[in-house]
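**Student:** requesting a structural model of the entry that follows:
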Amino acid sequence: MNARSHAIFPKVNRAGWIDTFRVITTVMAPTVAKGVIIRRPAMERLAERRGFDTSAVKQMQRLKNKYGAAPLLLPIPFRPQLLILDPADVATVLQSSPEPFAAATAEKHAALAHFEPKNVLISSGPRRAKLRPAHEHALATANRLHPYSLHFKSVVDAEFRQVLNGIGFNRPDELDWPAFSQAWYRVIRQIVLGERARNDITLTETLNELRGRANWAFAAPVDQRKLALFHRQVGGYLAEPEKHSLISRLPDGDELAPENQVAQWLFAFDAAGITVMRTLAVLACHVSCWVKAVEEATGADLDRPFTRSCLLEVLRLWPTTPVILRQLTKDIKAGGRIIARGTGVIIFAPFFHRDPALVYANRMEPSIWGRNDALPSAGLVPFSAGPIICPAHNLVPTIASLAVGTFLSAADIVLLQPSLTVGNLPGTLNHFDIRLRLTARRKEK
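**Tutor:** Below is the predicted model of the structure:
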């Protein structure tokens, strides 16, 4: 036995070839097909229609019933993967990151190299130790509210009130994804880069083109010309950072490769926009949650714990990061088995988030969160958890709750599409096709 091996799991089971193939075809392939870096509308619609996410959870449940709760080794040639099946092991893996469970996996390298090759997520050792504090300072990771929250609220209010004054594309009084997302991108460009970036649609288009290539990861070469163009575009804002922008809180110096760090913020906020749209849809047909969220939205406090809990519930129900990946930096031992360095580790979030044993598996239950944004022991980790939890785990819910609040404080909302049953919410909610009717609320005299 390798003397350098470390005992972390009491036991690891090994899947048969047929079950490994089933995981690849029913869990991994549909997740990748929907778009890991940028969503593919056609595949989101297909996943919703065919129930791919529900089928993936059932497949995972079948594996757990067959093999037990211990991590399951998938003997994929050249790239074995360890599939986590127990919430306790989710907590172990995330608490033991980045050593021996590194976040900088080969898959992440292949995808993120397309637009942020020097980002903290795919850095390790001393490089990660230098980059992580820069992110934590800029994003105010430890603070419930970012120091610039009041300014961010003014940006959010200005943009979405403008949307409220002319909703939808050729559909008066309707809010759809095209109308919402364009306003959302304006908000994010201003929060990240400053007011000068508000109308820089070209920047977002360049990033989205790179993200489209990143969906193919290993299968597509990096477009070095477009990558250089994107970094020049971001660099123009970094050269003169505006007050109250996130980039103004980055340390000076090129050694941090700041364009690479900022690319992650612009990319990741896309998922937050998806969550806002889904949250509005669910609140529109959930009376008890609606009333509480409106009360917060019409109040003066920037911290809106109930709305944040609703957003976290939407992330539990439809995680925008469905798979958390890690990679072993050293051999580990489990029972009589050695799991080799370089083996991948997969945490498939929907399996834990929609566990049939949870009484609230398929309905909204904001009360489970309290003041938390992760419940690792239950496997509920919308922003990951542990030492390398997402550094925006406080900032993103703040911005998202302010966005939800802008709509709720000004309008009544009816969900036109799709039809949702609040007691049995579907496994997939395709945000591209959500349509809401908004009616301006009369102000009391």
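**Student:** switch to C-alpha atoms for all contacts and neighbour counts from now on
**Tutor:** Fine.
**Student:** buried stuff in the lengthiest helix in the chain?
**Tutor:** The single longest helix within the chain, with elements called by DSSP state H, is helix 258-284. By 16 or more other Cα atoms under 10 Å, the buried positions in helix 258-284 come out as 258-284.
**Student:** now do the closest residue to H6 other than its chain neighbours against F52, distance only.
**Tutor:** Closest residue to H6 apart from its sequence neighbours, by Cα to Cα, 6 or more residues apart in numbering: I332 at 4.5 Å. I332 sits 33 Å away from F52, going by Cα to Cα, to the nearest Å.
**Student:** just V282 next, same as before
**Tutor:** 21 Å.
**Student:** before we move on, what about N208?
**Tutor:** Distance, N208 to F52, using Cα to Cα: 25 Å.
**Student:** neighbour count: those two, which is higher?
**Tutor:** Using other Cα atoms under 10 Å as the criterion, N208 and F52 rank with F52 on top: 19 against 16.
**Student:** and for the nearest residue to that one once chain neighbours are set aside, the neighbour number?
**Tutor:** Spatial nearest neighbour of F52, chain neighbours left out: P30 (6.7 Å); criterion: Cα to Cα, 6+ apart. Look at P30: counted by other Cα under 10 Å, it has 18 neighbours.
**Student:** and for comparison, fold this next one:
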Amino acid sequence: MEGLLPDLDVVRKDFPILSRVLAGADGGGQPLVYLDSANTSQKPQVVIDTMVDHLERHNANIARAMHQLGAEATAAYEDARDKVAAFLGAPDRDEVIFLKNATEALNLAASTMAWAGERQVGPGDEVVITEMEHHSNIVPWQLLCERTGATLRWFGVTDEGHLDLSNVDDLINERTKVVSLVWVSNMLGTVNPIGEIARRAHEVGALVVVDASQAAPQLPIDLAAMPEEDRPDLLAFTGHKVVGPTGIGVLWGRRSVLDQLPPFLGGGEMIETVTMERSTYAPIPHKFEAGTPPIVEAVGLGAAVDYLSVLGMESVHRHEQAITAYALDGLATVPGLRILGPLDVAQRGGAISFEIPGVHPHDVATVLDSRGIAVRAGHHCAKPAHQRFGVQSSTRMSSYLYTTPAEIDALVEGLEYTRSYFKLD
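**Tutor:** Alright, predicted model coming up:
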């Protein structure tokens, strides 16, 4: 199939979990078909080995230990920052902040804007999000508005699963302080026009925050190459979706913005000096990295983005588009199945949510699991998007760089079996 990664069989061997055989409903073995990568990606052996090596040979706290292990751990941690900066095309490696996940990164952005001088959000100001956001990019902004008296507004979603930009000039206006939106929807799969929205927001002096948790795994990102007016001001993603470990996330921000934001957490390492009367703070990135950071997780993330960079994000993106197109065609053959989100592969990512009338998504997932097929069922932390399409929950399949056409065939066959099992024919 055109567009698939070359040597896909070799790539799959990099991921040991993909060779697992699971227990089937009949007691026999079922080879794992992993179609839940939008939830968390699987990890290549190089990431696993890198983290084990660090723990076995270099484990120490960073920055504070004046011995060889401490120096090695510090170098490994900061080397990971360099690798992430290169992965994002970040103009300045100190603009990369390590946190525990994208949720913490988005909460940092929202919380500090309740306190920040010229970036402070208050009564009369407006914050704009969208109806397709993950809860991690809704709740922090709701909390900010509740605490400051600002007004929360949002873009709606069209029947086809795109942002409704018909009222963009009304939504983003002289009162707008922040526009925060997802680059690629985890539920609808929609790829949003980040540059177009950022340009409008910057025209009125608003900050632009982008949740790139689903974009970073599958889209080439080059912040430095983006036109200045199209570039977000803050961007968050999480390590465990880019073949890295859990417990590590990234907030990238323009230096000028990060310098304006106050510290999020207080403690060790984020200080310049402390007296009983007052404290002064370290420059970025350390200002936002209080306490012992996720050291081995950062090292694992560095290995993960190295792995993706060797494959080439352009190649990863082409593979994802080819598999997604194949999946859309296959799902279209299942009677009654309704896809939520765009049907044009050029306008979407690899997460495909769908419903089968008459069968609860949890039942769909359970039957598929009995055949070794792992999918997601529920509201995917996107309740407003589900409400917009009149469903409480959905089933979601999500592919990644290791997904094969045969696995999509297994999914389609599993869904046909599910229909038969629940006597929908």
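**Student:** where does the TM-score land?
**Tutor:** Once the chains are overlaid, their TM-score stands at 0.28 when taken by TM-score structural alignment, normalised by the length of the second structure; 197 aligned residues with a Cα RMSD of 7.0 Å.
**Student:** mind listing what the closest residue to Q233 of the first structure other than its chain neighbours touches?
**Tutor:** Once flanking residues are discounted, Q233 of the first structure sits nearest to L203: 6.5 Å by Cα to Cα, 6+ apart. Contact analysis of L203 of the first structure by Cα atoms under 8 Å, 6 or more residues apart in numbering lists 230, 233-234.
**Student:** would you turn the residues you listed into a markdown table with distance to F21 of the first structure?
**Tutor:** Shown next, in a markdown table, are those (distance: Cα to Cα, whole Å):
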| residue | distance to F21 of the first structure |
| --- | --- |
| F230 | 38 |
| Q233 | 43 |
| V234 | 42 |
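**Student:** go through the strand or helix carrying L368 of the second structure and flag the buried ones.
**Tutor:** Taking DSSP states H and E as the criterion, L368 of the second structure maps to helix 361-369. Residues 361-362, 364-369 are the ones in helix 361-369 of the second structure that count as buried (16+ other Cα under 10 Å).
**Student:** distance to M397 of the second structure added to these, as a markdown table?
**Tutor:** Listed next are the buried residues of helix 361-369 of the second structure as a markdown table, based on distance: Cα to Cα, whole Å:
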| residue | distance to M397 of the second structure |
| --- | --- |
| P361 | 11 |
| H362 | 13 |
| V364 | 11 |
| A365 | 10 |
| T366 | 13 |
| V367 | 14 |
| L368 | 11 |
| D369 | 12 |
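**Student:** ok, which pair from those residues is furthest apart?
**Tutor:** Longest distance between any two of the buried residues of helix 361-369 of the second structure is 12.1 Å, between P361 and D369; criterion Cα to Cα.
**Student:** and the residue nearest to Q233 of the first structure, which of the three is it?
**Tutor:** What DSSP: H, G, I helix; E, B strand; the rest coil gives for L203 of the first structure is helix.
**Student:** for L112 of the first structure, see how far away it is.
**Tutor:** Distance, L203 of the first structure to L112 of the first structure, by Cα to Cα: 17 Å.
**Student:** and P258 of the first structure, by the same measure?
**Tutor:** From P258 of the first structure over to L112 of the first structure (counting by Cα to Cα), the distance is 15 Å.
**Student:** cool, and Y237 of the first structure?
**Tutor:** 22 Å.
**Student:** next structured bit after the longest helix along the second structure?
**Tutor:** Scanning the second structure for the longest helix, with DSSP H as the assignment, gives helix 68-88. Counting by DSSP H and E, the next helix or strand C-terminal to helix 68-88 of the second structure is strand 96-99.
**Student:** which other helices and strands contact that next one?
**Tutor:** With contacts taken as 3 or more Cα pairs under 8 Å, 6 or more residues apart in numbering; DSSP states H and E, strand 96-99 of the second structure sits against helix 68-88, strand 249-253.
**Student:** report all helices and strands that the shortest one contacts.
**Tutor:** Counting contacts by 3+ Cα pairs under 8 Å, 6+ apart, strand 249-253 of the second structure packs against strand 96-99, helix 102-112, strand 234-238.
**Student:** let's have the ones you listed in CSV, adding mean neighbour count and distance to I408 of the second structure.
**Tutor:** Compiled in CSV, those are given as follows (neighbours: other Cα atoms under 10 Å; distance: least, Cα to Cα, whole Å):
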stretch, mean neighbour count, distance to I408 of the second structure
strand 96-99, 26, 35
helix 102-112, 23, 29
strand 234-238, 26, 26
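**Student:** of all those, which lies closest to E297 of the second structure?
**Tutor:** strand 96-99 (9.8 Å).
**Student:** returning to what we had before: in CSV: the helices and strands packed on strand 96-99 of the second structure, plus mean neighbour count and distance to E413 of the second structure.
**Tutor:** Compiled in CSV, those are given as follows (neighbours: other Cα under 10 Å; distance: least, Cα to Cα, whole Å):
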stretch, mean neighbour count, distance to E413 of the second structure
helix 68-88, 20, 37
strand 249-253, 27, 36
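**Student:** now for these, which one comes closest to S315 of the second structure?
**Tutor:** Comparing these against S315 of the second structure with Cα to Cα, the closest turns out to be helix 68-88 (14.4 Å).
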